[in-house]
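Chemist: My questions concern the predicted model and sequence given below.
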Amino acid sequence: MTLTEMIQSHYGQLSKGQQKVAKYFLEQPREFVVHSAKEIGEIIGLSETTVIRFCYAIGLSGYSELQKTVRDQIIYEKSSLSHYYSSKRELADGPRFFEQMMEKDRQLIQETIVRINEEDFNKAVDRLVQAEKVYICGLRSSFSPANWFAFSLGIVRENVYLIRRDTDDILSAISGMNADSVFIAVSFHRYMKETFHIAEMAKRKGAAIIGVTDSPLAPLRNVADILLPLHSTEMSTLDMTPALISFINAIVAGVTIKDKKGFEKRKEEYDQIHSDELFFN
């Protein structure tokens, strides 16, 4: 039985206060993961005790089990690939399919702009400007955006490294990190445990951890010093890619503007390369 089904089956036996908790849960289940029982009570105007008794009333051992069940049933297990197909199928019968798809991308980028926390964005940019070395890691569906992040950031500042699981010695890469390093973890649903574990190792070496992910409830929240969620767990990672790349470009631009001296140095290095030997005119 799912958590939603448990609540619905017990709803008639709940007190009025507990029913209020139930209604809020069915509307905003993810809020129960990022907030304590006391905070949930404050949000909906009830006591912490009422929230905890609600958990008992629907057959759970307490609030911790409620949070774990939300993560397991609602957040991590949802198939984003299924959503990807169904959302495209709805557009398939209409004219100019490509135009509809690109319009969806534009809308998502606009929605993402509104959700980004400007203070956290600025903190991330400052960290990247101050860092001696920057390491970036993303696996499976997150590898391509991580690769682009490393490439584009590496153009405007030096000492940017992409960690590749297939060719790199992870332990060797981690050993070079210290308090002057920044580790950027790119992790989208389905979240790879290895990305999280590498971030943990980097944190133990003293590196600042910046998490770029799709939800404030993603596993990286437990290790990141700065979490930059694009707030779209319900969508496929494929759908999120245009907004993600745009967001990465904004970070790189922010580093360029904040570190003008470093960018000018980097530009001089590129200008000294004999481009005629590398590129067609």
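Modeler: Okay, I see it. Everything numeric here is computed off the predicted structure, so don't read it as measured data. Numbering: from 1, shown residues only.

Chemist: okay, CA-based contacts and neighbour counts for the rest of this
Modeler: OK.

Chemist: what about the closest residue to residue 160 other than its chain neighbours, which SS state?
Modeler: Excluding its sequence neighbours, the residue lying closest to residue 160 (C-alpha to C-alpha, 6 or more residues apart in numbering) is residue 134, at 4.8 Å. Taken by DSSP: H, G, I helix; E, B strand; the rest coil, the conformation at residue 134 corresponds to strand.

Chemist: who's in contact with residue 134?
Modeler: Shown in contact with residue 134 (C-alpha atoms under 8 Å, 6 or more residues apart in numbering): 128, 159-161, 181-184.

Chemist: In contact with the residue nearest to the spatial centre of the chain, which residues?
Modeler: The chain has residue 213 as the residue nearest its centroid, 1.0 Å off, counting by C-alpha atoms, centre = their mean. By C-alpha under 8 Å, 6+ apart, the residues touching residue 213 are 186-188, 220, 227-231.

Chemist: can we see that at 7 Å?
Modeler: 186-188, 228-230 (C-alpha atoms under 7 Å, 6 or more residues apart in numbering).

Chemist: now swap in residue 184 and tell me
Modeler: Per C-alpha under 7 Å, 6+ apart, neighbours of residue 184: 135-137, 209-211.

Chemist: Second structure for comparison follows:
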Amino acid sequence: MDEHVKERIRKQYGNLTASQKIISKFVIEKPNLIAIHTAKKIADLTNMSEATVIRFCYALGYTGYTQLQDEIKKALLIADPRKGPIQKYRDSEEIRTKDNYAQQVMETDIAYLQQGLQQLDYGLLDQAARQIISANRIVVVGFRWCHIPAKWLFSTLNAIKGNTHLYTGAVDNADYFLTERDQEWLVIALSFPRHPAETVALVQSAKALGAKVLAITEGELSPISQMADLLLKVTTPQPAATSGMPVLFSLLNVLIKGVMVYDAKNVQKRLQHYDEISSQLYSFIGDEDEFTI
């Protein structure tokens, strides 16, 4: 599936009609059918009218269905014909037992990590790292099972950059985050199905007040992705709450390393100061550095 088509859908999704949203989901999930069928056939498959399919193409900025179809065809032609790591793993997956569950779990994690590596958009990651570096202030938000990775990201960014805040919901004063803001501030939102309404509401309010939004979520149709300036997609085993942590933490780790690489001098100064303060406040055993670049 062409990422350019997905990006168009993401940016326009909030402006689409209910019928057009159904078609957009079909396009993302079944691009191979778009490549071989006419607009009329796609209308039949989605229980829509042909005119609705054409209007959907117009809404994305295409001159018509043919242009959308041609773009998807090109993407499918240049796509790697080999099976991805996830599908290869599924093809060979055995029934999980008490004897092999540890191997099964780790092989699943490895397959998803390899798939993530294949699909990694390095340009987008660079943009995300630079956006973090340039932000005067950062607010991290993640609820339910996303709270733990959100808290780790908040703590690590505070160590290497500073001026990062974790929004934890009702115990925090949302007005503080939305009014005490600098010109260059960034909201990093982590959200996966089922999406907490409070995450969506905070992102929506922050966006309306001029914040940049970095969304870390499952895809273009996520409710927070439509408000995002940058979208980092994460494909995890299901259910994500119990099986998705290794993949999500891997991406967050890559993001942190990007900040440390692109802002190495400032990060080094920050970490030296961090170590000095930590040495005064806490007792440690051993000499291992907490952070390295």
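Modeler: Thanks, I have it. Every value quoted in this text rests on a predicted model; they were computed, and no experiment measured them.

Chemist: follow-up on the earlier one: lining up the contacts of residue 134 of the first structure with the second structure, which overlap?
Modeler: Retained in the second structure (both residues aligned by TM-score structural alignment, their matches' C-alpha atoms under 8 Å) from the contacts of residue 134 of the first structure: 128, 159-161, 181-184.

Chemist: Helices of the stretch 101-250 of the first structure, residue ranges please.
Modeler: 118-130, 143-156, 170-175, 193-204, 237-258 (DSSP state H, counting those that start in this stretch).

Chemist: Alignment lookup: residue 176 of the first structure to the second structure.
Modeler: Matched by TM-score structural alignment, residue 176 of the first structure corresponds to residue 180 in the second structure.

Chemist: So that match versus residue 275 of the second structure, what's the distance?
Modeler: 29 Å (C-alpha to C-alpha, to the nearest Å).

Chemist: how much space between residue 91 of the second structure and residue 253 of the second structure?
Modeler: In terms of C-alpha to C-alpha, residue 91 of the second structure sits 29 Å off from residue 253 of the second structure.

Chemist: of the two, who's got more company?
Modeler: Comparing residue 91 of the second structure with residue 253 by other C-alpha atoms under 10 Å, the one with more neighbours is residue 253, at 14 against 10.

Chemist: May I ask which helix or strand encompasses the nearest residue to residue 67 of the first structure once chain neighbours are set aside?
Modeler: Using C-alpha to C-alpha, 6+ apart and skipping residues adjacent in sequence, the residue nearest residue 67 of the first structure is residue 33, 5.2 Å away. Using DSSP states H and E, residue 33 of the first structure maps to helix 31-34.

Chemist: can you tell me the mean distance of that helix from the second structure after alignment?
Modeler: Superposing on the second structure and averaging over aligned pairs (mean C-alpha distance after the TM-score superposition for the first structure), helix 31-34 of the first structure comes out at 5.2 Å.

Chemist: Beyond that helix, next helix or strand please.
Modeler: With DSSP H and E, the next secondary element past helix 31-34 of the first structure is helix 37-44.

Chemist: Mind checking what helix or strand follows that next one in sequence?
Modeler: Counting by DSSP H and E, what follows helix 37-44 of the first structure is helix 48-57.

Chemist: Give me the angle between that following helix and helix 37-44.
Modeler: Interaxial angle of helix 48-57 of the first structure relative to helix 37-44 (axes from the mean of the first three to the mean of the last three C-alpha atoms, to 10 degrees): 110 degrees.

Chemist: Helix 48-57 of the first structure: which residues count as buried?
Modeler: 48, 50-55, 57 (16 or more other C-alpha atoms under 10 Å).

Chemist: what does stretch 113-125 of the second structure give?
Modeler: 113-116, 125.

Chemist: just to revisit the earlier point, tell me which residue of the second structure lines up with the residue nearest to residue 67 of the first structure.
Modeler: By TM-score structural alignment, residue 33 of the first structure lines up with residue 25.

Chemist: Likewise for residue 256 of the first structure?
Modeler: Checking with TM-score structural alignment, residue 256 of the first structure has residue 260 as its match.

Chemist: Roughly how far does its match sit from residue 248 of the second structure?
Modeler: For residue 260 of the second structure relative to residue 248 of the second structure (C-alpha to C-alpha), the value is 19 Å.

Chemist: Can you find the partner of residue 157 of the first structure in the second structure?
Modeler: Aligned partner of residue 157 of the first structure by TM-score structural alignment: residue 161.

Chemist: is it true that that match touches residue 269?
Modeler: No: judged on C-alpha atoms under 7 Å, residue 161 of the second structure makes no contact with residue 269 at a distance of 9.7 Å.

Chemist: Of the two, which one has the most company?
Modeler: residue 161 (24 against 12).

Chemist: which ones are touching the more buried one?
Modeler: Taking C-alpha under 7 Å, 6+ apart, one finds 267, 270 in contact with residue 161 of the second structure.

Chemist: And residue 128 of the second structure, by the same measure?
Modeler: Contacts for residue 128 of the second structure (C-alpha under 7 Å, 6+ apart) come out as residue 230.

Chemist: mind checking what it lines up with in the first structure?
Modeler: Match for residue 128 of the second structure (TM-score structural alignment): residue 124.

Chemist: so how far is residue 39 of the first structure from residue 112 of the first structure?
Modeler: 26 Å.

Chemist: how many other residues sit next to the match of residue 176 of the first structure?
Modeler: Neighbour tally, residue 180 of the second structure, other C-alpha under 10 Å: 8.

Chemist: same question, residue 278 of the second structure
Modeler: 12.

Chemist: and it, what helix or strand is that in?
Modeler: helix 264-281.

Chemist: quick one: that helix to the first structure mean distance?
Modeler: Counting by mean C-alpha distance after the TM-score superposition for the first structure, helix 264-281 of the second structure comes out at 2.4 Å.

Chemist: Centre of the chain to that helix, how far?
Modeler: 29 Å (C-alpha atoms, centre = their mean, to the nearest Å).

Chemist: angle of that helix against helix 245-262?
Modeler: 110 degrees.

Chemist: Could you give me the buried positions within helix 264-281 of the second structure?
Modeler: Under 16+ other C-alpha under 10 Å, the buried positions of helix 264-281 of the second structure are 267-268, 270-271, 274.

Chemist: And stretch 23-32 of the second structure, by the same measure?
Modeler: 23-28, 31.

Chemist: Stretch 236-250 of the second structure now?
Modeler: 236-237, 240, 244-249.

Chemist: can you give me the end-to-end distance of that stretch?
Modeler: OK, stretch 236-250 of the second structure end separation, C-alpha to C-alpha: 11 Å.
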